[in-house]
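> sequence first, then the predicted structure, then my questions.
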Amino acid sequence: MPVINSEVLPVRREGDIVSVRQAVRKWAVEIKCSLVDQTKVVTAASELARNLLIYGGGGEVKLEKLQEGLRGGVRVTFEDQGPGIPDIQLALSDGYTSGSGMGLGLGGAKRLVNDFSIESEVGKGTRITITKWK
């Protein structure tokens, strides 16, 4: 699927989460997402960027604007070299928390977007990719 534009943002401190939120919102507006869909993808991105910082020790967020036929999309990839997630199914389950964040957890973030994938290896890090389609 063709990538129209991309940008990589570092997440090393709290203020970087705000930058991720602003960039995701800007791109969601550009592909003409409804206000509800903008809020969903920005909320998911905010939760995942916070997790990246708190649990992954920081990392990078890659934003991509997609075009597939007539529909546009925003794909956001969160990648760290942190401790990894030992039990992905548990981490995705409702009610699972490791103590902070907005309380959405990975499962909540997953429900806010159209596509969600997670890869994690203990001791090597985690990559989570979300996509919101218009």
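Looks like it arrived, so ask away. Numbers count the residues shown, from 1 in each chain.
> switch to C-alpha atoms for all contacts and neighbour counts from now on
Fine.
> give the burial count for Glu30, as a bare number.
13 (other C-alpha atoms under 10 Å).
> quick one: the strands in the protein?
Along the chain, the stretches classed as strands by DSSP state E are 3-11, 59-68, 71-80, 115-121, 125-133.
> among those, which is nearest Ala91?
Distance to Ala91, taken as C-alpha to C-alpha, is lowest for strand 115-121 among those, at 10.7 Å.
> mind checking how far that closest one is from the chain centre?
10 Å (C-alpha atoms, centre = their mean, to the nearest Å).
> could you do stretch 95-104 as well?
With C-alpha atoms, centre = their mean, you get 15 Å for stretch 95-104.
> then stretch 49-56?
11 Å.
> how about that stretch: buried residues?
Neighbour counts over stretch 49-56 (16 or more other C-alpha atoms under 10 Å) mark Ala49, Arg50, Asn51, Leu52, Leu53, Ile54, Tyr55, Gly56 as buried.
> the fourth one against Val11, yeah?
Yes - counting by C-alpha atoms under 8 Å, a contact exists between Leu52 and Val11, whose distance comes to 7.5 Å.
> ok, second structure coming up, stack it against the first:
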Amino acid sequence: MEVQSYVKIITEWDIVAARQMGREIAKQLGFGNVDQARIATAISELARNIYLYAVKGSINLEIVKSGEMQGLVVKAVDEGPGISDIRKVMEDGYSSSGGLGAGLPGVKRLMDDFSIESEVGRGTEIIAVKWLR
């Protein structure tokens, strides 16, 4: 996997930058408008979580190939407080910020592959992949 782009998430503008970068890479890879929007939305949600909860983190975008398949990997990495109950945050409707609670379950639905690792006091790493059809 080669790292294509990297955006540090410090301000709200960084969320916009990460989203735009993801959409642009998705477009270059040949994703259609609907999948570009899905990818951009997932990136926006992951970056927003970093901004709200972790204060310090990044969105890494990588192109991945697996046999004949090609895709875009979105990796959200932070040094935040970590998630103590991953099962709970993956429930539809759960929100710790008073938001809609579409967050991580929404990202999982928008993307093809999804994994989350978190350690309390150390941070969180979320990897989401969208495969080109």
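Received it, and whenever you're ready, just let me know what you need. Since the structure is predicted, the reported quantities are computational estimates derived from the model, not experimental observations.
> now the TM-score, please.
The TM-score (TM-score structural alignment, normalised by the length of structure 2) is 0.92; 132 aligned residues with a C-alpha RMSD of 1.4 Å.
> follow-up on the earlier one: need the overlap of contacts for Leu52 and Val11 of structure 1.
Shared contacts of Leu52 of structure 1 and Val11 (C-alpha atoms under 8 Å, 6 or more residues apart in numbering): Gly58, Gly59.
> I'd like the strands of structure 1 as TSV, with distance to Gly99 of structure 1 appended.
Formatted as TSV, the strands of structure 1 follow (distance: least, C-alpha to C-alpha, whole Å):
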stretch	distance to Gly99 of structure 1
strand 3-11	20
strand 59-68	20
strand 71-80	19
strand 115-121	20
strand 125-133	18
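> Gln28 of structure 2 -> structure 1?
By TM-score structural alignment, Gln28 of structure 2 lines up with Glu30 in structure 1.
> do Lys56 of structure 2 as well
Alignment note (TM-score structural alignment): Lys56 of structure 2 maps to Gly58 of structure 1.
> who's in contact with the alignment partner in structure 2 of Tyr96 of structure 1?
Using TM-score structural alignment, the partner of Tyr96 of structure 1 in structure 2 is Tyr94. Residues near Tyr94 of structure 2 by C-alpha under 8 Å, 6+ apart: Lys88, Leu100, Gly101, Ala102.
> for the last one, what are its contacts?
Meaning Ala102 of structure 2. Contacts of Ala102 of structure 2 (C-alpha under 8 Å, 6+ apart): Asp92, Gly93, Tyr94.
> need the buried ones from the contacts of Tyr94 of structure 2 selected in PyMOL.
A single PyMOL command selects the buried members of those (16+ other C-alpha under 10 Å):
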select buried, resi 101+102
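> which of the contacts of Tyr94 of structure 2 show up in structure 1 as well?
Among the contacts of Tyr94 of structure 2, the ones still in contact in structure 1 (both residues aligned by TM-score structural alignment, their matches' C-alpha atoms under 8 Å) are Lys88.
> out of the contacts of Tyr94 of structure 2, list just those in helices.
Cross-referencing these against helices under DSSP state H gives Lys88.
> so of the contacts of Tyr94 of structure 2, which two are at opposite extremes in space?
It's Lys88 and Leu100 that sit farthest apart of the contacts of Tyr94 of structure 2, by C-alpha to C-alpha, at 14.6 Å.
> any idea how far Val42 of structure 1 is from the equivalent of Arg109 of structure 2 over in structure 1?
When structure 1 is aligned by TM-score structural alignment, Arg109 of structure 2 is paired with Arg111. Separation of Arg111 of structure 1 from Val42 of structure 1 (C-alpha to C-alpha, to the nearest Å): 13 Å.
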